[in-house]
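Enquirer: the following comprises the amino acid sequence and a computationally predicted model.
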Amino acid sequence: MNHVKKLLNGRSLVLVGMMGVGKSTVGRRLAKKLSLPFVDADEAIEEAAGMHISEIFENFGESYFREGETRVIQRLIAEGPAVIATGGGAFINDITRQSILDSSLSIWLNADINILVDRVSRRNHRPLLHGKDPETVLRDLAEKRDPFYAKADYMVMSNNAPHERTVSEIFATLLADKIEI
């Protein structure tokens, strides 16, 4: 754990990937093990806007949300080091993605669509899924987003095992590469 923290060299560790993959849950555990702050970018956006993401989407639309998301993520990176969990669409934005790649270490948490469908079906708070079939939406999103996620520095699979296993996989991936983070 200390080896990974040293390798970060003052940079943030940013988790990217589809909704439901476990970025926030895994991120909290990673931050704890690294003795770094954890920030959920969606929560930071809600705090900055003074409203829920679903309200931002409803009142102002997705493009307005994405502009605010970019500003918040850039601020979070500048305030680092921290472990930052981004929203599913954040890494798709060219400016946001470049900010993350230039100043942080990015990890794409990936998962099988069936796992994602199971996870997102447990709660009803995701604006992109409102009134739609989760599997259809997630498959469409994955087709569009996976090429962008693949630009992350690393990819780690998230599965139905306990989240601690994903955390261990992240540490193993970083240490195996002996990266100069």
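Expert: Yes, it's here. Residues are numbered from 1 along each chain as shown.
Enquirer: only C-alpha atoms for contact and neighbour calcs from this point on.
Expert: Noted.
Enquirer: who's in contact with the strand of greatest length in the chain?
Expert: In the chain, ranked by residue count with DSSP state E as the criterion, the top strand is strand 104-110. Counting by C-alpha atoms under 8 Å, 6 or more residues apart in numbering, strand 104-110 makes contact with 8, 11-18, 21-23, 77, 100, 149-150, 152-158, 181, all of which sit outside it.
Enquirer: and if you look at stretch 78-87?
Expert: 10-19, 23-24, 27-28, 30-31, 36-42, 73, 76.
Enquirer: what's the end-to-end length of it?
Expert: 18 Å (C-alpha to C-alpha, to the nearest Å).
Enquirer: give me the distance from whichever helix or strand comes after the longest strand of the chain to the chain's centre.
Expert: Next in sequence after strand 104-110, counting helices and strands by DSSP states H and E, comes helix 113-120. Its chain's C-alpha centre and that of helix 113-120 lie 16 Å apart, by C-alpha atoms, centre = their mean, to the nearest Å.
Enquirer: the inter-axis angle of helix 113-120 versus strand 104-110?
Expert: Between helix 113-120 and strand 104-110, the angle comes out at 100 degrees (axes from the mean of the first three to the mean of the last three C-alpha atoms, to 10 degrees).
Enquirer: list the buried residues in helix 113-120.
Expert: The neighbour-count criterion (16 or more other C-alpha atoms under 10 Å) identifies Ile113, Leu116, Val117, Val120 as the buried residues of helix 113-120.
Enquirer: can you tell me which of these is closest to Lys144?
Expert: Proximity to Lys144 was ranked across the buried residues of helix 113-120 by C-alpha to C-alpha; first place goes to Ile113, at 13.6 Å.
Enquirer: tell me the spacing between that closest one and Leu36.
Expert: Note on Ile113: its distance to Leu36, by C-alpha to C-alpha, is 30 Å.
Enquirer: try this one side by side with the last:
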Amino acid sequence: MNRKTISHPVFLCGMMGSGKSTIGKQLAEDLEVPFTDLDELIEESEKMTIPEIFNRKGEKRFREIEKQQIVKIAGSVEGVVALGGGSLQNQQIVDHLKLYGWLVYIDASQVEILNRLSDTTGRPMLENSVELEQRISTLFDQRMQFYEQAHFSIQTEKKSVEQVTTEIVKKLKIYEGRDYH
């Protein structure tokens, strides 16, 4: 990683479907730093997909694996990291991530998330959900207390990926106290 670019990794948090991976890839490219997707790391370490882990091991075990990966990488990862939607499970994880990097909340509305996920498959938290809208509302209620503790948030509604990453870079410049690009 080019240390002149950012001094700490950037951890993107937010609901599933908020665009963390898409935004993360573009942000990493803009900053000329590596990109890491936490779900991909978990799939590599477990040698199965996220839905397979949920089906075979259950959500509780998945969250344990997810927490282990976060703790493992937080102090050594470089660049931009897209976290899973439920990665911020408790205060300890939030504090840990904020200790090692910039925590950025990718803020998409419940309506936007519902639109993005309504025809999506392969998301274990939603596959068995009878009422998608209610499930999304419940997840927002459970997770918002952690998302809101991010160093800063970026609203994504009616914005292109490029507009979102430009905003993130501008805010990082303020937090980093430096000018790059």
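Expert: Perfect, I can see it now. Model, not experiment: these values are computed from the prediction.
Enquirer: after superposition, what's the TM-score here?
Expert: Remark: TM-score between the superposed chains equals 0.89 [TM-score structural alignment, normalised by the length of structure 1]; 176 aligned residues with a C-alpha RMSD of 1.9 Å.
Enquirer: show me the helices in structure 1, by range?
Expert: In structure 1, the helices defined using DSSP state H lie at 2-8, 23-34, 41-49, 53-60, 62-79, 94-103, 113-120, 134-149, 163-176.
Enquirer: give me whichever of those helices is most buried.
Expert: By mean neighbour count, with neighbours taken as mean count of other C-alpha atoms under 10 Å, helix 23-34 ranks first of the helices of structure 1 at a mean of 20.
Enquirer: which residues does that helix contact?
Expert: Contacts with helix 23-34 of structure 1, where a contact means C-alpha under 8 Å, 6+ apart, come from 1-2, 4-5, 15-17, 37-38, 40, 82-86, 109, 163-164, 166-167.
Enquirer: ok, back up a step: trace the longest strand of structure 1 over to structure 2 and give me the residue numbers.
Expert: Under TM-score structural alignment, the alignment places strand 104-110 of structure 1 onto residues 101-107 of structure 2.
Enquirer: likewise stretch 139-156 of structure 1?
Expert: The counterpart of stretch 139-156 of structure 1 in structure 2, using TM-score structural alignment, spans residues 137-154.
Enquirer: which residues touch the matching stretch?
Expert: 13-15, 86, 88-91, 94, 98, 102-107, 110, 164, 167-168, 171.
Enquirer: ok, stretch 7-19 of structure 2 next?
Expert: With C-alpha under 8 Å, 6+ apart as the contact definition, stretch 7-19 of structure 2 has outside contacts at 20, 24, 77-88, 97, 100-108, 113, 116-117, 140, 147, 156, 176.
Enquirer: ok so, going back, make a markdown table out of the helices of structure 1 and add distance to Leu128 of structure 1.
Expert: Formatted as a markdown table, those follow (distance: least, C-alpha to C-alpha, whole Å):
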| stretch | distance to Leu128 of structure 1 |
| --- | --- |
| helix 2-8 | 33 |
| helix 23-34 | 17 |
| helix 41-49 | 14 |
| helix 53-60 | 9 |
| helix 62-79 | 9 |
| helix 94-103 | 20 |
| helix 113-120 | 11 |
| helix 134-149 | 8 |
| helix 163-176 | 25 |
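Enquirer: and of those, who's closest to Arg126 of structure 1?
Expert: Closest approach to Arg126 of structure 1 among these (C-alpha to C-alpha): helix 53-60, 7.2 Å.
Enquirer: quick one, which of the contacts of strand 104-110 of structure 1 are buried?
Expert: Burial of the contacts of strand 104-110 of structure 1 was assessed by neighbour count (16+ other C-alpha under 10 Å); the buried members are 8, 11-18, 21-23, 77, 100, 149, 152, 154-156, 158, 181.
Enquirer: out of these, which are inside strands?
Expert: Secondary structure of these is defined by DSSP E; positions in strands are Ser12, Leu13, Val14, Leu15, Val16, Tyr154, Met155, Val156.
Enquirer: which residue in structure 2 lines up with the third one?
Expert: Yep, that's Val14 of structure 1 we're talking about. Matched across to structure 2, Val14 of structure 1 falls on Phe11, judged by TM-score structural alignment.
Enquirer: please tell me how far the nearest residue to Ala111 of structure 1 once chain neighbours are set aside sits from Glu67 of structure 1.
Expert: With sequence-adjacent residues excluded and distances taken as C-alpha to C-alpha, 6 or more residues apart in numbering, Ala111 of structure 1 is closest to Ser158, at 5.1 Å. From Ser158 of structure 1 across to Glu67 of structure 1, the span is 28 Å (C-alpha to C-alpha).
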